[in-house]
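**Q** This is a predicted model, with the sequence first.
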Amino acid sequence: MKSVVKIMLIVIGTICVILGIAGIFLPLLPTTPFLLLAAFCYSRSSARFYHWLITNRWFGEYIRNYREGRGMPLKQKVIALSLLWLTMSYSIWFVVSQWWVQLILLGIAVSVTIHLVRMKTFRPEPQEAELPAEYSSSKEAD
């Protein structure tokens, strides 16, 4: 029975990864919830898939920061909000003609904006190797 549950979690996690990647390009699909759900499913079913997801070069750090409560870097917030409003505005004005669908899209955009703005902004700590030489030498003098 446990193997059936593991297989189902892997299948659900994989579907969520696919939907999360599609959400990068499609304005109505949210990326973050799908990737977080995939991380949850993989963490309960496959150490190999979970490791692949959280070490992935495109969204691994993003998932780790979000899950650990560190937030989202300011640059990613700005890009996400810009793309959100660009695609939603285009959809509202040029794609959808029903007023109630336009209102739903506007509500989604406002809700996602509120969520992203309220989310903690992650500021990575500078590493010693990346600091300029004058900073390192003045720190040693103190």
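**A** Looks like it came in fine. Numbering: from 1, shown residues only.
**Q** C-alpha from now on. contacts and neighbour counts both.
**A** Noted.
**Q** any idea how far residue 63 is from residue 52?
**A** Noted for residue 52: a distance of 12 Å to residue 63, by C-alpha to C-alpha, to the nearest Å.
**Q** take the one below as the second:
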Amino acid sequence: MQKRIKHYLLFSCGWLCVVLGIIGALLPVVPTTPFMVLALACFAETSPRFHNMLLNNRWIGAPLKQWDQTKTVRRRTKIQAVIMLVIAFSFSITMLWGRTGMQLMVLGLAVIMIGFVLRLKEAEPKYED
């Protein structure tokens, strides 16, 4: 019984992450890749079909394959993620003008998330002669 509940929860979480990732692809403030990596992890446990579907997707398949195989990201991806986080959190902090406590809380969350992204291992650059 617990296995079935876990299966359905992970499967549902996977699809929720796919939907959030698609929204992230359309809205510049919401990141796409972290949601797709979470979806990939959820589907690895519950659905090989959807796991392979994400890995073979022409738009996001390459970075997901890289993450799935080596647990690394490209430097360019890390830089883009940090830039998007700075933009998104700057906007949020500006919208909370006058609420110092909330601004500090959002700033703390931004520092944690940026630190997490910066700690991800980078892929070795491929040099071709």
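**A** Yes, it's here. Remember, it's a predicted structure, so these values are computed and weren't measured experimentally.
**Q** For structure 1, just list every one of the helices.
**A** With DSSP state H, the ranges of helices along structure 1 come out as 2-25, 31-45, 47-54, 60-67, 74-90, 99-118, 133-141.
**Q** Can you lay out those as TSV showing mean neighbour count?
**A** Shown next, in TSV, are the helices of structure 1 (neighbours: other C-alpha atoms under 10 Å):
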stretch	mean neighbour count
helix 2-25	17
helix 31-45	21
helix 47-54	16
helix 60-67	17
helix 74-90	15
helix 99-118	14
helix 133-141	9
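**Q** got TSV for the ones you listed, with distance to residue 126 of structure 1 too?
**A** Shown next, in TSV, are the helices of structure 1 (distance: least, C-alpha to C-alpha, whole Å):
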stretch	distance to residue 126 of structure 1
helix 2-25	29
helix 31-45	26
helix 47-54	22
helix 60-67	16
helix 74-90	15
helix 99-118	24
helix 133-141	12
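**Q** wait, which of the ones you listed is closest to residue 125 of structure 1?
**A** Among the helices of structure 1, helix 60-67 comes nearest to residue 125 of structure 1, with 13.0 Å by C-alpha to C-alpha.
**Q** The closest one vs structure 2, average offset?
**A** Mean deviation of helix 60-67 of structure 1 relative to structure 2 after superposition (mean C-alpha distance after the TM-score superposition for structure 1): 2.5 Å.
**Q** That helix versus helix 31-45: what angle between them?
**A** Interaxial angle, helix 60-67 of structure 1 versus helix 31-45 (axes from the mean of the first three to the mean of the last three C-alpha atoms, to 10 degrees): 90 degrees.
**Q** which secondary structure elements does helix 60-67 of structure 1 contact?
**A** Packing contacts for helix 60-67 of structure 1, counted by 3 or more C-alpha pairs under 8 Å, 6 or more residues apart in numbering; DSSP states H and E, involve helix 31-45, helix 47-54, strand 72-73.
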